[in-house]
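Novice: Okay, predicted coordinates and the sequence, questions at the end:
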Amino acid sequence: MATIYHNLSEYDFETVPDASEMRFGIVASEWNQNVTEKLLEGACNTLERHGAKQENIHIERVPGSFELTFGAKMMAQSQDVDVVIVIGCVIRGDTPHFDYVCSGVTQGVTGLNLEGDIPFIFGMLTTENLKQAEDRCGGRYGNKGDEAAVTAIKMVDFARRICTARK
């Protein structure tokens, strides 16, 4: 659903599982840092509101959004985490670079989800302009970081329930 119809920060708090025993990896892009730092802050605050301990939130930064996929893969291999959230922001410019980066990261995160043993959460903004990005990193449409954190918690819970049911 488009964010003009749904605020990224609005959700039913009671439907989100307790995150106190979960371990989170977050890989954030340095590119468009004025936006990605707000997304990162939103994600961390939301994780902590649901019980995540600061010592169980591992954060790494990569230069740009295209590097998020590799960063997420390395995070999953090197850290003891239950989920990895990728945070980035790509703003359309005058060249097709936007399309290549967005497509590459989207396909990369999808590939990690298909091949990996843990969930990888897509917390990347893909906007037409800086105003749209600002509206989605704590502005009038909420914070995509909040949404990514809630999704991460729910996916860890889902994966644990499914694994338990299979045993």
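Specialist: Arrived safely. Numbers count the residues shown, from 1 in each chain.

Novice: only C-alpha atoms for contact and neighbour calcs from this point on.
Specialist: Fine.

Novice: for this structure, what spans make up the strands?
Specialist: Using DSSP state E, the strands assigned to the chain run over residues 24-29, 57-62, 83-91, 120-127, 137-139, 142-143.

Novice: can you put those in TSV and add distance to T3 and mean neighbour count?
Specialist: What follows is the strands of the chain, written out as TSV (distance: least, Cα to Cα, whole Å; neighbours: other Cα atoms under 10 Å):
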stretch	distance to T3	mean neighbour count
strand 24-29	22	27
strand 57-62	26	17
strand 83-91	16	26
strand 120-127	11	23
strand 137-139	11	21
strand 142-143	9	24
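
Novice: what's the longest helix that the chain contains packed up against?
Specialist: Once the chain is assigned using DSSP state H, the helix that runs over the most residues is helix 144-166. With contacts taken as 3 or more Cα pairs under 8 Å, 6 or more residues apart in numbering; DSSP states H and E, helix 144-166 sits against helix 33-49, strand 83-91, strand 120-127, strand 137-139.

Novice: Name the nearest residue to the spatially most central residue of the chain, sequence neighbours excluded.
Specialist: Centrality entry for the chain: nearest residue to the mean C-alpha point is G123, 3.1 Å, by Cα atoms, centre = their mean. Residue nearest to G123 in three dimensions, not counting chain neighbours: I87, with 4.7 Å by Cα to Cα, 6 or more residues apart in numbering.

Novice: Next up, the contacts around the one you found.
Specialist: By Cα atoms under 8 Å, 6 or more residues apart in numbering, I87 lies in contact with 26-29, 36, 39-40, 65, 68, 122-125, 145.

Novice: From A43, how far off is it?
Specialist: I87 is 9 Å from A43, where distance means Cα to Cα, to the nearest Å.

Novice: what do those two both touch?
Specialist: G145.

Novice: hmm, back to that, let me have the helices and strands packed on helix 144-166 in JSON lines, extended by distance to E55.
Specialist: Shown next, in JSON lines, are the helices and strands packed on helix 144-166 (distance: least, Cα to Cα, whole Å):
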{"stretch": "helix 33-49", "distance to E55": "11"}
{"stretch": "strand 83-91", "distance to E55": "15"}
{"stretch": "strand 120-127", "distance to E55": "20"}
{"stretch": "strand 137-139", "distance to E55": "24"}
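
Novice: for comparison:
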Amino acid sequence: MASSQNNLSGFRAKTTEDTKNYRIAIVVSEWNESVTEALYSGAVSTLREYGIQRDNIVRKNVPGSFELTLGAQFMAQKEDIDAVICLGCVIQGETRHFDFICQAVAIGITNVGLSSNKPVIFGVLTPDNQQQALDRAGGKHGNKGDEAAIAAIKMLQEFK
């Protein structure tokens, strides 16, 4: 959502519905923790800004971005969860591992949303380096966690 030309963290969903009863799960990768914690802070801040009660935000950690898919599935299967936000960061390395992980995570998160009929939001950064990740985790290109929270709220407002 954010690029070198755009910062969508300033974009806001319509506040036409009462969101305080939405129950949102946030699944957070522990890998690249400095980045994922910043994404998490952005997501929670935005959810709270829209009136979602702190007790209705459920955090679950997973070891890495690859595990986001199963973590999302576990949370989406819960009847009391309305949406799932997946937050991770996979930084390009010297091998093709990056490609395999990113593709598996993107497809996996999409499939969880389709099979659960719930919004499952892809908040996974795939930058070339650490600085690009930081720029998108509260830096000059906004916060992808903030944008993921907006996407979850908009999906719930439109389809719940």
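Specialist: Perfect, I can see it now. Everything numeric in this text was worked out from a predicted model, so none of it was measured.

Novice: sorry, back to before: quick one, which of the strands of the first structure is nearest to I4 of the first structure?
Specialist: strand 142-143 (10.3 Å; Cα to Cα).

Novice: mind checking how far that closest one is from the chain centre?
Specialist: 13 Å (Cα atoms, centre = their mean, to the nearest Å).

Novice: Average offset of it relative to the second structure?
Specialist: Mean deviation of strand 142-143 of the first structure relative to the second structure after superposition (mean Cα distance after the TM-score superposition for the first structure): 0.4 Å.

Novice: Mind listing residues that contact that strand?
Specialist: N7, L8, S9, E10, K38, L39, G42, D135, R136, C137.

Novice: And for Q131 of the second structure, the neighbour number?
Specialist: 13 (other Cα atoms under 10 Å).

Novice: Please apply the same query to E55 of the first structure.
Specialist: E55 of the first structure has 8 nearby residues by other Cα under 10 Å.

Novice: which helix is the longest one in the second structure?
Specialist: Longest helix in the second structure, counting residues (DSSP H): helix 97-116.

Novice: just to revisit the earlier point, can you check which of the helices and strands packed on helix 144-166 of the first structure gets nearest to N113 of the first structure?
Specialist: N113 of the first structure sits nearest to strand 120-127 of all these, at 5.7 Å, using Cα to Cα.

Novice: Include distance to A159 of the first structure when you put the strands of the first structure into JSON lines, please.
Specialist: Listed next are those as JSON lines, based on distance: least, Cα to Cα, whole Å:
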{"stretch": "strand 24-29", "distance to A159 of the first structure": "14"}
{"stretch": "strand 57-62", "distance to A159 of the first structure": "18"}
{"stretch": "strand 83-91", "distance to A159 of the first structure": "10"}
{"stretch": "strand 120-127", "distance to A159 of the first structure": "12"}
{"stretch": "strand 137-139", "distance to A159 of the first structure": "28"}
{"stretch": "strand 142-143", "distance to A159 of the first structure": "25"}
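
Novice: what distance separates stretch 156-167 of the first structure from the centre of its chain?
Specialist: Relative to its parent chain, stretch 156-167 of the first structure has a centroid offset of 21 Å by Cα atoms, centre = their mean.

Novice: Give me the residues contacting that stretch.
Specialist: For stretch 156-167 of the first structure, the external contacting residues (Cα under 8 Å, 6+ apart) are P17, M22, D82, V83, I118, P119.

Novice: Buried residues in it, which are they?
Specialist: Buried residues in stretch 156-167 of the first structure, defined by neighbour count with 16 or more other Cα atoms under 10 Å: V156, D157, A159.

Novice: Wait, V90 of the first structure touches L130, no?
Specialist: No. V90 of the first structure is beyond contact range of L130, at 9.3 Å (criterion: Cα atoms under 8 Å).

Novice: now the end-to-end length of stretch 60-70 of the second structure.
Specialist: End-to-end distance of stretch 60-70 of the second structure (Cα to Cα): 11 Å.

Novice: swap that for stretch 2-16 of the first structure, sorry
Specialist: Stretch 2-16 of the first structure end-to-end distance (Cα to Cα) = 22 Å.

Novice: buried sites along it?
Specialist: Buried residues in stretch 2-16 of the first structure (16+ other Cα under 10 Å): N7, L8, S9.

Novice: What of stretch 67-81 of the first structure?
Specialist: E67, L68, T69, F70, G71, A72, K73, M75, A76, V81.

Novice: Switch the residues you listed over to TSV; also include distance to D94 of the first structure.
Specialist: Converted to TSV, these look like this (distance: Cα to Cα, whole Å):
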residue	distance to D94 of the first structure
E67	21
L68	23
T69	24
F70	26
G71	27
A72	28
K73	30
M75	33
A76	34
V81	38
